[in-house]
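**Q** no sequence for this one, just the structure:
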């Protein structure tokens, strides 16, 4: 039986220009923009108060920059975690939403209404993102049993990950939202995962929600 409680702080990366332009980023490597760098520092200041023992990050630059800001605030180093990398979106990467809606209306309709079932060449199914991110988080929790660990990732990874941890049935994608540089807290114990705090943004001096 698991007696130790492990706290997991899930952090979405700070803002990048792809966010602002309404572009599908996927695994394209965008750096944080000026606002994103500020958000990352503020996320680090907030995380410092939580007594974090370790920090893991997606390998993409926008996540690594965010994680590094958290690490500097907490006096830690960043561990690379490919399991929480962003979804691969194939031909959609680098394209704006309006373009896809016009050129691929059938796929776009599925994205809007049933993204859990969307599949097209080059796209990583959300079920696969869920499986790999959950496996990565379970391993992190096992390694840091009884501690507090931060994981910096992406919205389209955090959605299936949290849905898996909390046992949320389909359709779950549009029921969960993670703003840039937000903090979400899970607790893991003998009962599994439970949600303590969701999409926290009080630490951000310039809050701007991004709903789609």
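**A** Thanks, I have it. Treat the numbers as computed from the prediction; the structure is a model and nothing was measured. Residues are numbered from 1 along each chain as shown.
**Q** When you work out contacts or count neighbours from here on, use the C-alpha atoms and nothing else.
**A** Fine.
**Q** how deep is residue 5 tucked in, by neighbour count?
**A** Around residue 5 there are 18 other residues, counting by other C-alpha atoms under 10 Å.
**Q** What distance do you get for it to residue 194?
**A** Residue 5 sits 11 Å away from residue 194, going by C-alpha to C-alpha, to the nearest Å.
**Q** got it, and residue 28?
**A** Counting by C-alpha to C-alpha - residue 28 and residue 194 are separated by 32 Å.
**Q** after the helix or strand that contains residue 19, next one along is what?
**A** Assigned by DSSP states H and E, residue 19 falls within helix 17-20. Downstream of helix 17-20, the next assigned helix or strand under DSSP H and E is helix 34-48.
**Q** Just the residues contacting the next helix or strand after that next one, thanks.
**A** In the C-terminal direction, the helix or strand that comes right after helix 34-48 (DSSP H and E) is strand 54-57. Applying C-alpha atoms under 8 Å, 6 or more residues apart in numbering, the contact partners of strand 54-57 are 63-64, 67, 70-71, 76-82, 84, 148-153.
**Q** Touching the longest helix anywhere in the chain from outside, list them.
**A** Looking across the chain with DSSP state H, the single longest helix is helix 126-143. Contact partners of helix 126-143, identified using C-alpha under 8 Å, 6+ apart, comprise 6, 8, 81, 83-85, 87, 115-118, 149, 157, 160-161, 164-165, 188.
**Q** cool, stretch 35-43 as well?
**A** Outside stretch 35-43, the residues that touch it by C-alpha under 8 Å, 6+ apart are 13-16, 65-67, 69-70, 73, 180-183, 203-205.
**Q** try this one side by side with the last:
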């Protein structure tokens, strides 16, 4: 049975400013590096077989900090990059609401294309690592899409916001993915 722990990257300055990041490559800030260390301290208590990261710097940096105690090769998979939000990247929520209606941003990645690449990535993980425990460091919209697919939600936006540094677990068993844990933050000091 494949088990995947989905780790949302640590905080960035754009998270604090509530700017839409998408594929814009923003590094972690001081709090984000602390969150990654706290993820590391929590995750090192379990045995992991594989560490996969989105190639965007905020996810890679989170994975590298986690890996200081886990010591696995880090594999980058483009299938788990954040969704491109086109012309809305770098804009705050207020700016987006003023300029665009109903989250329809010019030049953004279509939802069906986004979903298809994530499903292809999950299929690849399940085929390559059928009995392993996988850490996958990626992004909020990616995790929401994965969870919405397997929870039967119509759209990923209906799920609550995921915290930076949160942990979410899915298992592939009996021919299907099942959600085991959602938005766990007890390992993060700002939530204790």
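**A** That came in fine, so what should we check first? All figures in this text were calculated on a predicted structure; none of them were measured in a lab.
**Q** picking up where we left off before, show the buried residues in the contacts of strand 54-57 of structure 1.
**A** 63-64, 67, 70-71, 76, 78-82, 84, 148-153 (16 or more other C-alpha atoms under 10 Å).
**Q** Show me the residues you listed that map onto helices.
**A** If you go by DSSP H, those have 63, 64, 67, 70, 71 in helices.
**Q** Using a markdown table, please lay out the residues you listed together with distance to residue 108 of structure 1.
**A** Formatted as a markdown table, these follow (distance: C-alpha to C-alpha, whole Å):
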| residue | distance to residue 108 of structure 1 |
| --- | --- |
| 63 | 27 |
| 64 | 30 |
| 67 | 32 |
| 70 | 36 |
| 71 | 38 |
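**Q** And those, which is closest to residue 111 of structure 1?
**A** Nearest to residue 111 of structure 1 among those is residue 63, at 24.1 Å by C-alpha to C-alpha.
**Q** The closest one -> structure 2?
**A** Under the alignment (TM-score structural alignment), residue 63 of structure 1 pairs with residue 59 in structure 2.
**Q** which residues does the residue nearest the centre of structure 1 contact?
**A** Of all residues in structure 1, the one closest to the mean position by C-alpha atoms, centre = their mean is residue 154, 3.0 Å from it. Counting by C-alpha under 8 Å, 6+ apart, residue 154 of structure 1 makes contact with 12, 13, 63, 84, 85, 86.
**Q** check contacts around the alignment partner in structure 1 of residue 81 of structure 2.
**A** Matched by TM-score structural alignment, residue 81 of structure 2 corresponds to residue 85 in structure 1. Applying C-alpha under 8 Å, 6+ apart to residue 85 of structure 1 gives the contacts 27, 58, 59, 60, 133, 153, 154, 157.
**Q** coming back round to it: derive a ChimeraX selection command for the buried subset of the contacts of helix 126-143 of structure 1.
**A** To isolate the buried ones among these in ChimeraX, judged by 16+ other C-alpha under 10 Å, type:
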select :6,8,81,83,84,85,87,115,116,118,149,157,160,161,164,165,188
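**Q** Show me the contacts of helix 126-143 of structure 1 that map onto strands.
**A** Judged by DSSP state E, the subset of these located in strands is 6, 8, 149, 188.
**Q** how about JSON lines for these, with distance to residue 169 of structure 1 added?
**A** Listed next are these as JSON lines, based on distance: C-alpha to C-alpha, whole Å:
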{"residue": "6", "distance to residue 169 of structure 1": "24"}
{"residue": "8", "distance to residue 169 of structure 1": "22"}
{"residue": "149", "distance to residue 169 of structure 1": "26"}
{"residue": "188", "distance to residue 169 of structure 1": "20"}
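**Q** closest to residue 50 of structure 1 among those residues?
**A** Distance to residue 50 of structure 1, by C-alpha to C-alpha, is smallest for residue 149 among these, at 9.4 Å.
**Q** Quickly note the distance from the closest one to residue 62 of structure 1.
**A** Going from residue 149 of structure 1 to residue 62 of structure 1 by C-alpha to C-alpha gives 19 Å.
**Q** What of residue 8 of structure 1?
**A** Distance from residue 8 of structure 1 to residue 62 of structure 1, by C-alpha to C-alpha: 20 Å.
**Q** and if you look at residue 133 of structure 1?
**A** Applying C-alpha to C-alpha, the value for residue 133 of structure 1 to residue 62 of structure 1 is 18 Å.
**Q** list the helices and strands the biggest strand by length in structure 2 packs on?
**A** Counting by DSSP E, the longest strand found in structure 2 is strand 176-184. If you count contacts as 3 or more C-alpha pairs under 8 Å, 6 or more residues apart in numbering; DSSP states H and E, strand 176-184 of structure 2 packs onto helix 140-151, strand 167-173.
**Q** a markdown table for the ones you listed, including distance to residue 99 of structure 2?
**A** Converted to a markdown table, those look like this (distance: least, C-alpha to C-alpha, whole Å):
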| stretch | distance to residue 99 of structure 2 |
| --- | --- |
| helix 140-151 | 21 |
| strand 167-173 | 33 |
